[in-house]
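Participant: Structure of the sequence below:
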Amino acid sequence: MPPVRPDLDPELRTLLADLPLTTELDAEILAQLRQFPTTPIDILLAGRAVDRREVAATAPDGTMIPLSVLRPAGTDRPTPAPCVYWIHGGGMVMGDRYSQIDIPLDWLDRFGAVVVSVEYRLAPEAAGTTLVEDCYQGLLWTVAHADELGIDPARIVVAGASAGGGLAAGVTLLARDRGTPPIAAQVLICPMLDHRGVTTSSRQYAGGAGVWTREMNEYGWSAVLGDTADGDVPGYVSPAVADDLAGLPTTYVDVGTAEVFRDEDVAYATGIWAAGGQAELHVWAGGCHGFDALFPHAQLSVEARRTRSDWLARVLSAPTDAPLPTTPPTDR
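Facilitator: Next comes the predicted model:
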């Protein structure tokens, strides 16, 4: 008997019916998927007055880590701008620094934020802590160049979707434990947080069900962890196993009810509250994995993006020497 699952939002169900979905993942399928490019950045920037700069940070092993810096064009501001440090999704095995970048571009438009997007090395070619360390090194580069980029170092937001959300959580934990750099907030969009696959939602979305299935998730994690999957996995890699969630910046978590990451994301927000931190959690009824990235004009997606941006507006408008405001967590 197949597991009972929450219903999809009716509009999303219709849209998904026309979308060819891959429900399994292996080395051969991954190679095929990697041949499909993301939307060209020039198309995403069309109609926007944006200055684009391509730079690179250097990993400790000498590898160059590409970064795209996107700034509102022609601005000579008397005060530095907030920064969104963006980490893309793709199960940690695919995607690039332009994946889902329309999400932070909305914040460039609304807040005048500088967007810095990092292209970390992917599994299985890279593994273990390499991916999160790449993202951390890119963040250090961003902070070191804050003056020339016109960034306010007190208003840096680390954000990401799916695998990028999990890496954003890992980077934030690294920054806390290493004492630098200061992060004003983290935005975790349907984040990939737990390699163990023990939640109810993980089991519900097995057998080819969903945009990102349990089986695809297992492949992604095995690509990153290899033989260490059953051993001592660092919380920086799989944030759900972190021993301590105290001292994190104010956090936004959102996820759909109809997806594999639902329960681990709710648990992560709960862990932050239990440690005395602030997190705002939105669980969108009928939302599939990545619904607002796949279908940004669907009604549920518009509402999710607006709610997320309104929260970020409150965070970015808070005095830098005052506690960042949050509202009580809500479910939908």
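Participant: C-alpha only now, for contacts and for neighbours.
Facilitator: Noted.
Participant: May I ask you to confirm that residue 143 belongs to a strand?
Facilitator: No: under DSSP: H, G, I helix; E, B strand; the rest coil, residue 143 falls outside any strand and is assigned helix.
Participant: Do I have it right that it meets residue 181?
Facilitator: Yes: between residue 143 and residue 181 there is a contact under C-alpha atoms under 8 Å: 7.2 Å.
Participant: Tell me how many other residues crowd residue 156.
Facilitator: 27 (other C-alpha atoms under 10 Å).
Participant: Would you quantify the distance from it to residue 206?
Facilitator: According to C-alpha to C-alpha, to the nearest Å, residue 156 and residue 206 sit 37 Å apart.
Participant: Same check on residue 266?
Facilitator: From residue 266 to residue 206 the distance is 19 Å (C-alpha to C-alpha).
Participant: Return the residues in contact with residue 67.
Facilitator: Contact partners of residue 67, counting by C-alpha atoms under 8 Å, 6 or more residues apart in numbering, are 54, 55, 56, 57, 97, 116, 117, 118, 119, 138.
Participant: Please repeat the previous calculation with a cut-off of 7 Å.
Facilitator: 54, 55, 56, 116, 117, 118, 119 (C-alpha atoms under 7 Å, 6 or more residues apart in numbering).
Participant: Following up with a second sequence; could you model it the same way so I can compare the two?
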Amino acid sequence: MSRRELIDPEVRVPLDQLLEAMPGGFNSVPDIVQRRATVEAMLSGIEVPDNPNVSKDDRTIPGPEGEPDVTVRVYRPVNATGPLPGIFFIHGGGMILGSVEGEDATATLICDQTNALVVSVEYRLSPEHPHPAPVEDCYAGLVWMAKNAAELGFDPDRLAIYGASAGGGLTIATALLARDRGGPALKYMMPIYPMIDDTNTTASSDEIVDIGIWDRAGNIEAWAWYLGGRPADQYAAPTRAEDLSGLPPAFIDVGTVDLFRDEDIAFAQRLMAAGVPTELHVHPGSYHAAETFAADAALSQRIWAMRLDALRRALA
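Facilitator: Okay, the predicted model is just below:
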């Protein structure tokens, strides 16, 4: 049986439309510059109405020592009063794609629905900038956010970190850096179907080969570009971390038809074994980023309801 047959019928509709327009999916475009342009063009075709409840402000902040400055986008609830919770947001894209603008709608949604100050970071991408450039950019952004809590208007004792896919892997890696470098303190982390294992040896990695969204071949290619020919450490591939103690409480979700399923379940189990309070959800019939491609589907609505509820509870 093809794994595609296990996909929830409602969320499968836009995936079939994607594959009809682009046989083989995004990874069928071999040139990375052209692939990025193709993805950006498809995302720009999705109309997202402005949200009057959220203001946005782009800023340039110091990057890692000796490296270029970093751009961040600050999202603020318009009618908020008092110190807000804060969420540091890291976009996805397999370490090779994606942007702040491409996940503007998601960051806006989270800001609006959690009444939190959100800072989204524009980190450098591979293969032009392999590890550790992306995670160091993320860490620099987190440090800046925490240091400027008073000016930004959020409570540094209620600071969470969120990211999906590559952003999920970078969420965990940045939390590891914060732990190992003595801060900033994080109250919560939400790595969504995180990309964390460079070995590609799990059962789900072998299974997901024909979905059209982040299949095995594309994952192997992305990891090769991200590592740049060097071995992975725990800040590149968090499954390699030997000690997970001291990380913030976590929420992880992943679909049953997602290549990252098994590495994410195993990591959640290791977090629990290390004494890290961890909430894990595995969604039957969901493929990688299904809730983004089929935002109006019942499955997608359930997924988002769980995430937003968890963020509100954690940051209350």
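Participant: Report how many residues lie close to residue 286 of the second structure.
Facilitator: So residue 286 of the second structure, with other C-alpha under 10 Å, has 24 neighbours.
Participant: what lines up against it once you look at the first structure?
Facilitator: Per TM-score structural alignment, the equivalent position to residue 286 of the second structure in the first structure is residue 287.
Participant: Over to residue 150 of the second structure?
Facilitator: So residue 150 of the second structure corresponds to residue 147, using TM-score structural alignment.
Participant: Figure out the helix or strand that the counterpart of residue 212 of the first structure in the second structure lives in.
Facilitator: Alignment note: residue 212 of the first structure maps to residue 214 in the second structure; criterion TM-score structural alignment. Following DSSP states H and E, there is no helix or strand that holds residue 214 of the second structure.
Participant: Could you check how far residue 214 of the second structure is from residue 258 of the second structure?
Facilitator: From residue 214 of the second structure to residue 258 of the second structure the distance is 8 Å (C-alpha to C-alpha).
Participant: same check, this time on residue 185 of the second structure
Facilitator: On the measure of C-alpha to C-alpha, residue 185 of the second structure and residue 258 of the second structure end up 31 Å apart.
Participant: list the contacts for residue 87 of the second structure?
Facilitator: Residue 87 of the second structure neighbours (C-alpha under 7 Å, 6+ apart): 116, 117, 118, 119, 159, 160, 161, 162.
Participant: Hmm, the first one is touching residue 88, no?
Facilitator: No: taking C-alpha atoms under 7 Å as the definition, residue 116 of the second structure is not a contact partner of residue 88, at 10.1 Å.
Participant: quick one: the match of residue 150 of the second structure from residue 114 of the first structure, how far?
Facilitator: 12 Å.
Participant: Please apply the same query to residue 219 of the first structure.
Facilitator: Residue 219 of the first structure is 34 Å from residue 114 of the first structure, by C-alpha to C-alpha.
Participant: higher neighbour count, these two?
Facilitator: residue 114 (28 against 20).
Participant: which residues touch the more buried one?
Facilitator: 70, 71, 81, 82, 83, 84, 108, 151.
Participant: Let's verify the match of residue 150 of the second structure: helix, strand, or coil?
Facilitator: helix.
Participant: Pull the number of nearby residues for it.
Facilitator: 12.
Participant: Also residue 190 of the second structure?
Facilitator: The burial count for residue 190 of the second structure: 28, using other C-alpha under 10 Å.
Participant: And it, what's its match in the first structure?
Facilitator: So residue 190 of the second structure corresponds to residue 187, using TM-score structural alignment.
Participant: Please apply the same query to residue 109 of the second structure.
Facilitator: Using TM-score structural alignment, residue 109 of the second structure pairs with residue 106 in the first structure.
Participant: Now do the contacts for its match.
Facilitator: So residue 106 of the first structure contacts nothing (C-alpha under 7 Å, 6+ apart).
Participant: and it, which of the three is it?
Facilitator: helix.
Participant: what does residue 122 of the second structure align to in the first structure?
Facilitator: Residue 122 of the second structure maps onto residue 119 in the first structure, by TM-score structural alignment.
Participant: that older thread, could you check which of residue 185 and residue 258 of the second structure is surrounded by more residues?
Facilitator: It is residue 258, of residue 185 of the second structure and residue 258, that has more neighbours when counted by other C-alpha under 10 Å, with 29 against 19.
Participant: separation between the more buried one and residue 200 of the second structure?
Facilitator: With C-alpha to C-alpha as the criterion, residue 258 of the second structure and residue 200 of the second structure are 13 Å apart.
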